[in-house]
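1. after the sequence you'll find the predicted model.
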Amino acid sequence: MDDAFSGSPGDARRVPALFISAPASHHGKTTVTAALARCYAKRGLRVRVFKTGPDFIDPMLLAHAAGGVHPAYQLDLWLAGADACQKMVYDAAQDADAILIEGVMGLFDGQPSSADLAALLGVPVLAVIDATGMAQTFGAVAYGLAHYRAGLSFAGVLANSVASTRHAEMLEQGLRPGLNIRYFGAMLRSADTALPERHLGLVQAAEVPDLAARIEHAAAAIGQTGLASLPAPVSFYAPSNVDASAHLPLTLLGVRIGIARDAAFSFIYPANLDCLRVMGATLQFFSPLNDAELPDVDSLYFPGGYPELHLQTLQNNLSMKAALHHHHACNKPIFAECGGMLYLLGSLTDKSGNAAAMTGLLPGRAVMQSRLQGLGYQSAPMPGGVLRAHTFHHSMIDTPMVPQAIGERLHNTSAGEKIFQVGRITATYLHCYFPSNPTAAAALFLPGRK
């Protein structure tokens, strides 16, 4: 493998890389990406894994599959920008033996799409196609993906959820010689490799007791395909623009931020943590589920997650609630996103009708719904400036609070999410991406503002 170069932005680092995509969601992209990561990591290779888009759950699984040394960062062209995405992968390439990027939805879905990111980075696309109920038409789907966009590097296709050896043969027959599409083989349908799901996507990695065994089964299956060999090297370049995050002012120097992190609150961008640290903040993690008190901090950050799955535990942790009320009474900042906001309300009701008392720091209640209630990119006008953000939730809130601001959707199809302020609490359904405006992010946590 070539040594890494240093110096000008035009210098490159060559690393085997693959972009795993599909015709749509639910074709098995995460399983295949995790299987590849584990397959390569078991050989002692240093694998770095990324996830396209704003997803929180898939990256946890991918990081686990790759060995858990590094978090799996989100590559999002709208939230982060092309230069930041390019830099994250370039930085990872400096000490990686392989880079895997899982796409989002279908290859060409969305604006920007997975194809846009693959083209920007120059990483060949592997199309994973769930072949359930399909035979030779597999070739037509593969051909469409390979040729829909001129100039997109296409590595080949993998058949997933294949019923039998005979089924695999029929699928391969659809890839006629003249199509010139590489067939990497098939992964047979197996309950041993399936990843469990719930209403916000896959079940979190820490909640799947046999996750390691499932990934091992998938890695063994991928090892029997043409993907067992490392993909071809790709040249990764530093972005032409200087990385502004490396020169951020130490706005949060000396500020101690307590961050809720447990099974109920885990939806947080690793880049957000990096951004806070670069600005000088000291991060301390605590568990609203298990801890009796807060760490000694100046500000609090409640990310999203699954509080609705832990109603009784959150309700019964009275000492944590008291500590939060004391923090708020001292006029210390609290920033809460989505599930974090639900925890600050008076009560939360799950889809079965079970209700529990939450902290009561914010007036109102939240009720889980059977259908998705909010989805998409938005600009979030926060007290310190506009942050780019994303929303994805199944609950509705009933509150007398008047919003301080309202998010603006990237595609103006409906009203944006509300942003509430009560004292030093800022709460919203929006998951904000701090590197999009570090100054605005810092303002959420700076103590002393009235």
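-> Thanks, I have the structure now.

2. all contacts plus neighbour counts: C-alpha atoms, from now on.
-> Fine.

3. wait, Leu79 touches Ser436, no?
-> Yes. The pair Leu79 and Ser436 passes the contact test of Cα atoms under 8 Å, sitting 6.6 Å apart.

4. higher neighbour count, the two?
-> Summary of the neighbour comparison: Leu79 and Ser436, criterion other Cα atoms under 10 Å, with Leu79 having more neighbours (24 against 21).

5. show me the contacts for the more buried one.
-> 54, 388-389, 433, 436 (Cα atoms under 8 Å, 6 or more residues apart in numbering).

6. tell me which of the residues you listed fall in strands.
-> Using DSSP state E to define strands, the subset of the contacts of Leu79 located there is 388-389, 433.

7. ok, the residues you listed vs Gly364, which is closest?
-> Ala389 (23.5 Å; Cα to Cα).

8. so who does that closest one touch?
-> Contacts for Ala389 were tallied using Cα under 8 Å, 6+ apart; they are 79, 377-380, 430-433.

9. and the comparison structure, right after this:
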Amino acid sequence: MAQSICPAILIAAPASGQGKTTVTAALARLHARQGRRVRVFKCGPDFLDPFWHTMASGSPVYQLDLWMTGEQDCRNRLAAAAAQADLVIVEGVMGLFDGTPSAADLAKLLGIPVLAVVDASAMAGTFGALAFGLQHYLDDLPWAGVLANRVASAGHAEMLKTSLKNPSQWMGALMRDEGIKLPERHLGLTVASEVSDGLQRLDLAADALATTPLGQMTLQDLGRWSVNFGPCDNALPPADPACGDSLPNQQRLAGVTIAVARDAAFCFIYSANLDCLEHLGARLKFFSPLQDAALPDCDALWLPGGYPELHARTLADNGSLRNSLQQHVAAGKPVWAECGGMMALFDTLVTASGEEIAQWGVLPGRVTMHKRLAGLGPQQLALPGGTLRGHTFHYSTTESVLTPLLRTQRPHGVDPSYMGEAVWQQGSVMASYFHAWFASCPDAAADLFAPRTVACVPS
């Protein structure tokens, strides 16, 4: 089997908010505009940055996480991409060494050179010390160089460059420019498709990057960062053995049509999850709860996460869609709802300002938005088919008369002191704040959309 060798770079930073998403998207856009095949990946369970990278590169973006997706999944996806691409770009998560596992762990394990993006707006000589520390904190970390962001002037850039112990690692400076800043809201970046000048911002960022040493590198230059990702296997990556069986021997969802909500209110969908459902034999039908009057003809329903709180009034006013959903549930057809999808199922949503808005009334209770995070971190969920890995990230809490059927657990086994995220079940509906990575255990993913004839095992 042929080896997959391709120039690759992991763009990281000393902390969140330094501009690594902008630089990643700008580099992808710069090369894609020149007709090169660019594949971008995102470290960690992030849903939002990939929207921008998809717009920049023109290709689907997948997540890489040594725990949630598994090492073999990471290797397989990167190898498949490298076999077809001219350049592979991986965006890190948080700071370079933050999290367990971290972006640095991924870079070292797979041999991907690290480019550090540093917000240098309030520093001069310390820039060199910070760059040196990032490079040498972990032994044998592959290193590409450092790029300064939000720089005040050409003179400032020169001060930053001369602070480096090794000036050859200078990849340039991006000047402070509000025109290339990517807009944000409470869960992170605004979804790219909702920003009217999104592509224009990416083009401006790419133009700015084109003036830097990094942006002026040819594919031949980038070849010094080539990585051998090993043999390419275009099959769905196997699940981590710790999560249960790998791919099932049969397509458990063959003949099953799953309706998938996908619009501005329900947009947190891993591309890998769609792939997994199709590999399991399911047929997917997409619809918009904001615009459509009824569910498509389907056997099961998936309501992914998103921003129902921003569209609560529109969702409440779509009575025909609510009636169609309630008929689906009354017929005993499965529903799996994640985070935002679950929020819309309750009776009432209370906004951060205290406004109460009636929702779909499928689950008894209320959801209340808060101004601070209410849940964050990796999670796992035990089901009859095995254990699904995933994460949680939400600003709301729920109150219900229901007793949770299950609760998620943190990555390293059962902790009696940790409550975990509730998994609610009423009839054919299962719902939780838990965002699942289906490929971590396809058999368990199939459980979510199978008829509710078998009770779930306690976690």
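-> That came in fine, so what should we check first? Given the structure is predicted, the values throughout are model-derived calculations rather than measurements.

10. TM-score of the superposed pair?
-> TM-score of the superposed chains, computed with TM-score structural alignment, normalised by the length of structure 1, equals 0.94; 437 aligned residues with a Cα RMSD of 1.7 Å.

11. can you list the ones in strands among the contacts of Leu79 of structure 1 in a markdown table and add distance to Val141 of structure 1?
-> Written out in a markdown table, the entries for those read as follows (distance: Cα to Cα, whole Å):
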| residue | distance to Val141 of structure 1 |
| --- | --- |
| Arg388 | 35 |
| Ala389 | 33 |
| Tyr433 | 35 |
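
12. residues shared between the contacts of Leu79 and Ser436 of structure 1?
-> The contact sets of Leu79 of structure 1 and Ser436 overlap at Arg388 (Cα under 8 Å, 6+ apart).

13. in structure 2, where's the longest helix?
-> Of all the elements of type helix in structure 2, the one with the most residues (DSSP state H) is helix 20-33.

14. and which of the ones in strands among the contacts of Leu79 of structure 1 is nearest to Asp58 of structure 1?
-> For these, with Asp58 of structure 1 as the reference and Cα to Cα as the criterion, the closest is Tyr433, at 17.3 Å.

15. now the closest one: how far from Met341 of structure 1?
-> 17 Å (Cα to Cα, to the nearest Å).

16. quick one, what contacts the counterpart of Thr368 of structure 2 in structure 1?
-> When structure 1 is aligned by TM-score structural alignment, Thr368 of structure 2 is paired with Val367. For Val367 of structure 1, the contact set (Cα under 8 Å, 6+ apart) comprises 348-351, 395-397.

17. at 6 Å what do you get?
-> Val367 of structure 1 makes contact with 348-349, 395-396, according to Cα atoms under 6 Å, 6 or more residues apart in numbering.

18. am I right that it falls within a strand?
-> Yes. Applying DSSP: H, G, I helix; E, B strand; the rest coil, one finds Val367 of structure 1 inside a strand.

19. now it: how far from His217 of structure 1?
-> Between Val367 of structure 1 and His217 of structure 1 the computed distance is 38 Å (Cα to Cα).

20. and what of Gly28 of structure 1?
-> Taking Cα to Cα as the measure, Gly28 of structure 1 falls 14 Å from His217 of structure 1.

21. rewinding a little: what's the closest of the contacts of Ala389 of structure 1 to Asp130 of structure 1?
-> Distance to Asp130 of structure 1, by Cα to Cα, is smallest for Tyr377 among those, at 28.1 Å.
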